[in-house]
Every structure is written in structure tokens, then in C-alpha cells.
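Colleague: pasting the sequence and the predicted model now:
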Amino acid sequence: MNTMKHYQDLASEIRKTILNLIYKTKSPHIGPSFSIVEILVALYFNYLNVSRSSPLDPERDRFILSKGHACATLYAVLHEIGFLSKEDIHGFAINGGILEQHPNRSLNYGIEVSTGSLGHGLSIGAGMALSGKIDNKQYKVCVLLGDGELNEGSIWESIMFAGHHKLNNLIAFVDCNKIQALGCTKDIIDWMHLGEKWESFGWNVQEIDGHCFKQIFRALGSSSSEKPNLVILNTIKGKGVSFMENQLLWHYRAPDSKEYELALKELSL
């Protein structure tokens, strides 16, 4: 049985991979990539039924990264579990590579949905979940949203739809790192009482520390069997590197050589 330290060590290695990918290609979005490391590690190493040997299995679980700009984390995790080779991962964001700066659907590589234009992942996930129920499939559908993404009206249509159809095979996660592209979420649209809003549409809601594996695993094991489920993840943008944490700047910036060395040193402690 894996220990919490095992998952914490995995998270550290994933962050190093993300750092290397973004530094090498001077790509943006290291901050929002770092804030979702723990939830993706928990899902792919302990929860989702997915296999590189049978990527088209109709009973496989589905994961949708609706906040597609944080795809470096998804790629790093898919590499770690064998969906992406070393050559694939080193082709991130370069000419001729298969990995773009937003996910491009490729089931053989474990990518279920093309995302990047915000607001669509939950709609697609709700459709997959309803299809699964109609076809008597047992798969789960997990969708990871950004908190700034909740400003999109299509998200709320999906919330109502899933609640109405009691899609208990659907789990949504909101990465509440509290900083979106142009500022703090509370200054752009303040989502007060977020959980109560989802509950009013028929969802089961849990709110946890999104960097605590113990709380994540407990939440995954406490999903409602009668309603769609939401897990609100309270996270830190840029988590793991002190000078990146809670800084809007790192939504867009890639580290220079000095910052790269400092970040790598912190992640290696």
C-alpha cells in the first residue's frame, strides 16, 4: 500500500517535469499547472480506471482537463503512467511535437477532449456521464475546472443539467487558486458561497485542501451515490516554489535561467 509520502514524492517529481518543460520551451501557465499537481496525482495513481494497454476500453474512466492551459501537468502525469514516451514529452510545444500548449484529443495518448477555450469541459463531461448511464456503463467522468472558468455561463447550464439528471457518475473539481488571468477572482467575480450555489442545483459538495492527499482521498471515497459530485480544491497558484506562489505574474511567465535553478533547488528539498 502506498504511503502519503509516496504521493508527495510523486508530486515533487511531477513539478520538476513541469518546470523543465516550461523552462525549455518558454511556455506560459506554470502557476496554474503547479496548483493542480496533487489532484492529478491522486486521480491517476489511485482512482481512475485507465490503462495504456487498453486506451479505447469503453469501460475506462474519463478525465477532462477543462482548464486546458494547465496541460503541462496532465502531460507530466500521462508520461509517468506510460501513456506518453520520453520522446513525446520532450516534444511539448515545439514544431513537430505531438503535445501542444493546450490538450488536443488523442485517446491513444490518454487525452479525452481538446480543451483550452474555457467553459466547455463540464458540458462535455455531463454528456459523457449521461451517455454512460443510458448505456449501463460503470465508468466515472471527472472534470477539472478553474475558478476563473466559473465566469463562463455554459458552466452553469451544465451544473443545472447534471443536477437535473442526477448524474452520480460525474465528479467536478474546481481548482480554487483564487487568481485568474487578469487578477484575483474575488475582484473580477466574487463567488461567495460557491458550494451552496452548486448544492442548490442538486449537487453533493465537499470542500478540501487541494494539496493534502489525505483530504483528497477521503473526498474521493465519500462521493454521493445519488447526485453529481463537486470537490472544491483550495489551492495555491504556483504551489511548491516560494517566489511563484500566489503571484499573478506566474500565470504567464516562464522562468529565466536563474529562476529555473532556484525553483529546481526548492523542488529538490
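Modeller: That came through fine.
Colleague: okay, CA-based contacts and neighbour counts for the rest of this
Modeller: Fine.
Colleague: and for the residue nearest to residue 15 when sequence neighbours are not counted, the neighbour number?
Modeller: Nearest residue to residue 15, sequence neighbours excluded (Cα to Cα, 6 or more residues apart in numbering): residue 34, at 6.5 Å. For residue 34, the tally of surrounding residues (other Cα atoms under 10 Å) stands at 28.
Colleague: ok, residue 34 touching residue 74?
Modeller: No - at 10.7 Å, residue 34 does not count as touching residue 74 under the criterion of Cα atoms under 8 Å.
Colleague: what sits against the residue nearest to residue 15?
Modeller: 15, 18, 73, 237-240 (Cα atoms under 8 Å, 6 or more residues apart in numbering).
Colleague: ok so residue 198 is a helix residue?
Modeller: Yes - assessed by DSSP: H, G, I helix; E, B strand; the rest coil, residue 198 belongs to a helix.
Colleague: distance of it from residue 14?
Modeller: 31 Å (Cα to Cα, to the nearest Å).
Colleague: go on, residue 216?
Modeller: 17 Å.
Colleague: neighbour count for those two, which is higher?
Modeller: residue 14 (26 against 21).
Colleague: the more buried one sits in which helix or strand?
Modeller: helix 4-25 (DSSP states H and E).
Colleague: how much space between residue 215 and residue 233?
Modeller: 10 Å.
Colleague: give me the common contacts of these two.
Modeller: With Cα under 8 Å, 6+ apart, residue 215 and residue 233 have common neighbours 208-209.
Colleague: between the two, who's got more neighbours?
Modeller: residue 233 (26 against 15).
Colleague: so who does that one touch?
Modeller: 173-176, 207-210.
Colleague: using CSV, please lay out the residues you listed together with distance to residue 94, neighbour count and secondary structure.
Modeller: Shown next, in CSV, are these (distance: Cα to Cα, whole Å; neighbours: other Cα atoms under 10 Å; DSSP: H, G, I helix; E, B strand; the rest coil):
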residue, distance to residue 94, neighbour count, secondary structure
173, 30, 24, strand
174, 30, 24, strand
175, 28, 25, strand
176, 30, 22, strand
207, 38, 17, strand
208, 37, 17, strand
209, 35, 16, strand
210, 31, 25, coil
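Colleague: how about these in JSON lines, adding distance to residue 98?
Modeller: Converted to JSON lines, the contacts of residue 233 look like this (distance: Cα to Cα, whole Å):
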{"residue": "173", "distance to residue 98": "27"}
{"residue": "174", "distance to residue 98": "28"}
{"residue": "175", "distance to residue 98": "26"}
{"residue": "176", "distance to residue 98": "30"}
{"residue": "207", "distance to residue 98": "36"}
{"residue": "208", "distance to residue 98": "35"}
{"residue": "209", "distance to residue 98": "34"}
{"residue": "210", "distance to residue 98": "30"}
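Colleague: ok, and the closest non-adjacent residue to residue 107?
Modeller: Counting by Cα to Cα, 6+ apart, residue 55 is the residue found nearest to residue 107 once chain neighbours are left out, at 6.1 Å.
Colleague: another structure for you, compare them:
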Amino acid sequence: MEQIAKEIRAKTFECIASIGQGHIGGSLSIVDVLTVLYYKHMNVDPKNPQMNGRDRLVVSKGHAGPAVYATLCQKGYISHRELLTLNQFKTNLPSHCDMNKTPGIDMTTGSLGQGISCAVGMAIAAKLANDHAYIYCIIGDGESQEGQVWEASMYAAQKGLDNFIVFLDNNGMQIDNYTKNINGLIDPIKKWESFGFFVQSINGNSIDEIDCAIINAKKNKGMPSMIILNTIKGKGVPFIEEAGVNNHSMPISLEQLNKALEELK
């Protein structure tokens, strides 16, 4: 799966470069978890995106849409040609995920905090329907400054939603600074445990650790799961990693695209 992750990173870069600017840092940081979910754990069908009983993924940090689109392209939901229409006129790939436009997207996101709330609703609906599907959700560490995240999480724990697995992209940065300088989570493990979640903290850019954590989360019963992904923003492309807080959204030139594609071979 490491090679697949490299290919998805390359596609993510191509997607953003097609319009010249985009949310590259936080897209690259979640490629590994997307790879493991779509290639190992999620029950989905690219030929039937609306399949009943499917697992669902809500990327609550919706600005990471390019990484999701790249993964969907890799899986065959959309063509490579379509991948290169990000945010362009009449595109089906807006900069933030939109369930009304893109096959394989289960929730429109971008307004931070709302995605996880919708995902909790999906998990409740699955329980009520006796559906054995899992509901996965990816949130950001900057996004975790939204009160709605914690309201939804309290409710998920109160309802014992063990079909609900949340990933925190803990890359330490947000749009305007390091999260610790804005309003960072102090001891996220204790924070999420205190909210009633089964918590694991791992290297969020390790395919093997992500896989093992999801397996453990599925064994957990009676409570929702939080997998803290300690990631590197811009992971996989050194000059993006080195840009630090400036890589949240940045212009991408043709020269930079070619350099990134070379590094991802």
C-alpha cells in the first residue's frame, strides 16, 4: 500500500496544480489513512457509489478534498481527466467535498465541525437500521477548536456508537499558525478519553500502524473510537513539508509539480 499512497500523493499534487493553488499541506497529511481505508477496510463499490449497507467516510476537514478526489480517482470513481478540473467552471470537484457533485463523497463538508456532527447522525442511523456498516470521520486539529466537534463527540459516546471511528489529523498546524499558538489541544489522549472514546495515538503516516489501529478499533465494543494520527503536514514531498505553516494553501507551479512527481516516483 505504500506505493499506492505515493501514487495518490502524486495525483493530489496534479489535482491542485491543475488550478495553480490549493490546500496541499493538509491534503498530503491524510493520504496514508485514506489509502488504508479504501484499500483495506471500507466496504464500498466504485461501480455503485450509493450501494446500500456501504461504509461511509466523512472528511470533516473538507479543505482536504484534493486528497479525497485523488483517492477516488485511484479507485476508479472518477477519471484522471476529471481529476484535473479542480474548482473550475462546471467541475464536479469543488475545492471542498460536495456530496451533490462527486460520486463517492458521502457528506458535503468545509464548514469546520459540521462534518463530524453529520457522521454521528449516520452512525446512529446505521444502528437504528441494524446496518453493520462503519462510519469513519477525519477531523483536523485546527478544526477541533470548534465547539460543535465536542458536542457531537459527547453525543456519540452517550449513545455508545462503536460503529463510529474518528481520525484526528494531528499535524500541528492550521491556516494562520501552529495550533499550539492558537488554541491547541492539551493532551488529546486524555481529552478524548474523558469524552468517552476508546483512544489510540499512532504515527499517522505509517500504513501498518493505521491498519492495526483500525483493527483494534473494530474490536472495541460499546464506545466510539478515536485514532490520533500524528502526521506531518505536506508529508511525502520535502519542499512542501519544509514550508511549515505556509503550506496550508499555497500556489503550485509547473516546476514544483514536476519536482514533486519526481520525488514521489
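Modeller: Looks like it arrived, so ask away. The structure presented is a predicted model; accordingly, all values stated were derived computationally and were not measured.
Colleague: and the TM-score between them?
Modeller: With the length set by TM-score structural alignment, normalised by the length of the second structure, the two chains reach a TM-score of 0.95; 262 aligned residues with a Cα RMSD of 1.3 Å.
Colleague: hang on, the earlier thing: among the contacts of residue 34 of the first structure, which are in helices?
Modeller: 15, 18, 73 (DSSP state H).
Colleague: what about the second one, how many neighbours?
Modeller: So that's residue 18 of the first structure. By other Cα under 10 Å, 24 other residues sit near residue 18 of the first structure.
Colleague: so how far is residue 165 of the second structure from the corresponding residue of the second structure for it?
Modeller: In the second structure, the residue matched to residue 18 of the first structure (TM-score structural alignment) is residue 12. Distance of residue 12 of the second structure to residue 165 of the second structure, computed by Cα to Cα: 24 Å.
Colleague: now residue 198 of the second structure
Modeller: Distance, residue 198 of the second structure to residue 165 of the second structure, using Cα to Cα: 9 Å.
Colleague: the two - which one has more neighbours?
Modeller: Remark: of residue 198 of the second structure and residue 165, residue 165 carries more neighbours, 26 against 22, as counted by other Cα under 10 Å.
Colleague: helix, strand or coil: sort out that one for me.
Modeller: strand.
Colleague: which stretches in the second structure count as helices?
Modeller: Using DSSP H, helices in the second structure cover 2-17, 25-28, 31-36, 65-75, 80-83, 114-128, 147-158, 179-182, 188-194, 207-219, 238-241, 254-263.
Colleague: tell me which of those helices lies nearest to residue 53 of the second structure.
Modeller: helix 114-128 (8.4 Å; Cα to Cα).
Colleague: post-alignment, the closest one versus the first structure, mean distance?
Modeller: With the two structures superposed, helix 114-128 of the second structure lies on average 0.8 Å from its match in the first structure, counting by mean Cα distance after the TM-score superposition for the first structure.
Colleague: which positions in the second structure sit opposite stretch 184-202 of the first structure in the alignment?
Modeller: Counting by TM-score structural alignment, stretch 184-202 of the first structure corresponds to residues 178-196.
Colleague: list the buried ones in the matching stretch?
Modeller: 178-179, 184-185, 188-189, 192, 195-196 (16 or more other Cα atoms under 10 Å).
Colleague: and what of stretch 14-26 of the first structure?
Modeller: 14-24.
Colleague: so what's the spatially most central residue of the first structure up against?
Modeller: Note on the first structure: the residue nearest the mean C-alpha position is residue 144, at 4.5 Å, using Cα atoms, centre = their mean. Shown in contact with residue 144 of the first structure (Cα under 8 Å, 6+ apart): 63-67, 121, 172-175.
Colleague: can you do 10 Å?
Modeller: 36, 39-40, 63-68, 121-122, 125, 171-175, 230-231, 233 (Cα atoms under 10 Å, 6 or more residues apart in numbering).
Colleague: ok, of those, which come out buried?
Modeller: 36, 39-40, 63-68, 121-122, 125, 171-175, 230-231, 233.
Colleague: now the farthest one out in the first structure, which residue is it?
Modeller: Max radial position in the first structure (Cα atoms, centre = their mean) goes to residue 258, at 28.2 Å.
Colleague: map that residue onto the second structure.
Modeller: So, by TM-score structural alignment, residue 258 of the first structure is matched to residue 255.
Colleague: return the distance of that match relative to residue 262 of the second structure.
Modeller: Counting by Cα to Cα, the gap from residue 255 of the second structure to residue 262 of the second structure is 11 Å.
Colleague: same check on residue 157 of the second structure?
Modeller: 45 Å.
Colleague: looking at the two, which is more packed in?
Modeller: Per other Cα under 10 Å, whichever of residue 157 of the second structure and residue 262 has more neighbours is residue 157, with 20 against 11.
Colleague: that one -> the first structure?
Modeller: Under the alignment (TM-score structural alignment), residue 157 of the second structure maps onto residue 163 of the first structure.
Colleague: got a list of what its match touches?
Modeller: 126, 198-204, 227-229.
Colleague: ok, the residue nearest to it when sequence neighbours are not counted - contacts?
Modeller: In space, and not counting its chain neighbours, residue 163 of the first structure is closest to residue 202: 4.6 Å by Cα to Cα, 6+ apart. With contact set as Cα under 10 Å, 6+ apart, residue 202 of the first structure has these partners: 159-167, 196, 226-229.
Colleague: same question for residue 207 of the first structure.
Modeller: Counted by Cα under 10 Å, 6+ apart, residue 207 of the first structure has contacts 173-174, 194-195, 215-216, 219, 230-234.
Colleague: cutoff 6 Å now
Modeller: Residue 207 of the first structure sits next to 231-232 when contact means Cα atoms under 6 Å, 6 or more residues apart in numbering.
Colleague: and for residue 22 of the second structure?
Modeller: Per Cα under 6 Å, 6+ apart, neighbours of residue 22 of the second structure: 16, 249-250.
Colleague: tell me which of the residues you listed persist in the first structure.
Modeller: Contacts conserved in the first structure for the contacts of residue 22 of the second structure, counting by both residues aligned by TM-score structural alignment, their matches' Cα atoms under 6 Å: 249-250.
Colleague: and the buried residues of stretch 14-26 of the first structure, which is closest to residue 89 of the first structure?
Modeller: residue 21 (8.0 Å).
Colleague: roughly how far does that closest one sit from residue 231 of the first structure?
Modeller: 28 Å.
Colleague: reformat the helices of the second structure as TSV; add distance to residue 94 of the second structure.
Modeller: As requested, the helices of the second structure are exported to TSV (distance: least, Cα to Cα, whole Å):
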stretch	distance to residue 94 of the second structure
helix 2-17	11
helix 25-28	14
helix 31-36	18
helix 65-75	8
helix 80-83	11
helix 114-128	16
helix 147-158	24
helix 179-182	26
helix 188-194	31
helix 207-219	28
helix 238-241	22
helix 254-263	20
